[in-house]
Structure formats: C-alpha cells, structure tokens
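Q: Just to be clear, the model below is a prediction. Sequence and coordinates:
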Amino acid sequence: AAALARQGEVATEAVPPLPPCEAIGATGADAGRYVNPVCGMSIEIAKALHVVEYAGRKVYFCCDCCKAEFERAPERYLAAASQRSD
C-alpha cells in the first residue's frame, strides 16, 4: 500500500505538464521555431525530425502524420498558413 501514491500526487509530481500547443499563442515568436501548417504546433527547427522541402523551402512537422497530410495537399496547407500569419 505504501508503494501506491495518492491520485493527486501522481498527477502533479510524476507527470510534468507538457502542453505543446500553448506556445502557439505566445507573443513574440521565438527565433529557430516554425509553426506546423497542418496542426499549428510550434516546432523547434534544430530538433525537427519530420521535414519536407517544398517549393524551395523547408516545412517542419511535429509528427509523421502531419507530414503525410501536408504531402497530400501542400498548397492547401501553405495557403491556410499564410492567411493565419496575415
């Protein structure tokens, strides 16, 4: 019974908060970051594992699923991303 922690302790002590999408709305974009055009997640360019070169520029993704979705309709996602940044 001593090995079992109370439910509240497990949630706050064992699992650090890692909400990846909170940084998207932060003011002042960090240098070295890129906004994934598929899901809107902020990606650290130096650590990006999923990258596509399209129309002479690199596009970074959080996961292979977003990368594959982008490859199916790249123009659609790039158009939507440019509208969001305007």
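A: Good, I have the coordinates.
Q: going forward, measure contacts between C-alpha atoms and count neighbours the same way
A: Noted.
Q: Would you map the strands across this protein?
A: In the chain, the strands defined using DSSP state E lie at 33-35, 42-44, 50-54, 57-61.
Q: Just the buried residues of the last one, please?
A: Buried residues in strand 57-61, defined by neighbour count with 16 or more other C-alpha atoms under 10 Å: 59-61.
Q: Distance to Pro74 added to those, as CSV?
A: Shown next, in CSV, are the buried residues of strand 57-61 (distance: C-alpha to C-alpha, whole Å):
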residue, distance to Pro74
Val59, 10
Tyr60, 12
Phe61, 13
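Q: Got another one to weigh against that:
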Amino acid sequence: MAQAVDVVCQMTVDVADTTPHVDYEGTRYYFCCAGCAKSFQENPAQYVNQNKA
C-alpha cells in the first residue's frame, strides 16, 4: 500500500480511496483526518512552503 506524509501534522498515512486529500496546484496532498485537510485548505501556502524549505 502506498504511503504519504500529512504536511500538516507530519504523520505517515496509508493512501486509499477513502484517505482525506486535497488537490492544490497540481499536487495531491493526503491527510490523516478531515481536520488536517481542513487546516490545509484554510492556508495551503503555509504548509507547502514550510516543506520546500
């Protein structure tokens, strides 16, 4: 099973059809829960930029 790192809480999550996700600027980001997905949606640049540093 594929895995991804939640950019909000840094938790490793298993990627499945039901895994919360958001598509932002051509990239799909996966999250451990709907709460992290909501935080990302409210300010995606904060999380994307912190992980590019």
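A: Everything's here; your move. Note that the structure is a prediction, hence the values are computed from the model and not measured.
Q: where does the TM-score land?
A: The TM-score (TM-score structural alignment, normalised by the length of the second structure) is 0.84; 53 aligned residues with a C-alpha RMSD of 1.7 Å.
Q: Going along the chain, name the helices of the first structure.
A: 7-9, 64-72, 74-85 (DSSP state H).
Q: right, so the ones you listed: which one is the most enclosed?
A: The highest mean neighbour count among the helices of the first structure, using mean count of other C-alpha atoms under 10 Å, belongs to helix 64-72: a mean of 14.
Q: In the second structure, point out the residues matching it.
A: Mapping helix 64-72 of the first structure onto the second structure (TM-score structural alignment) gives residues 34-42.
Q: starting at the chain centroid, how far to the matching stretch?
A: 8 Å (C-alpha atoms, centre = their mean, to the nearest Å).
Q: Would you mind getting the average deviation of that stretch from the first structure?
A: Superposed on the first structure, stretch 34-42 of the second structure shows a mean distance of 0.5 Å to its aligned residues (mean C-alpha distance after the TM-score superposition for the first structure).
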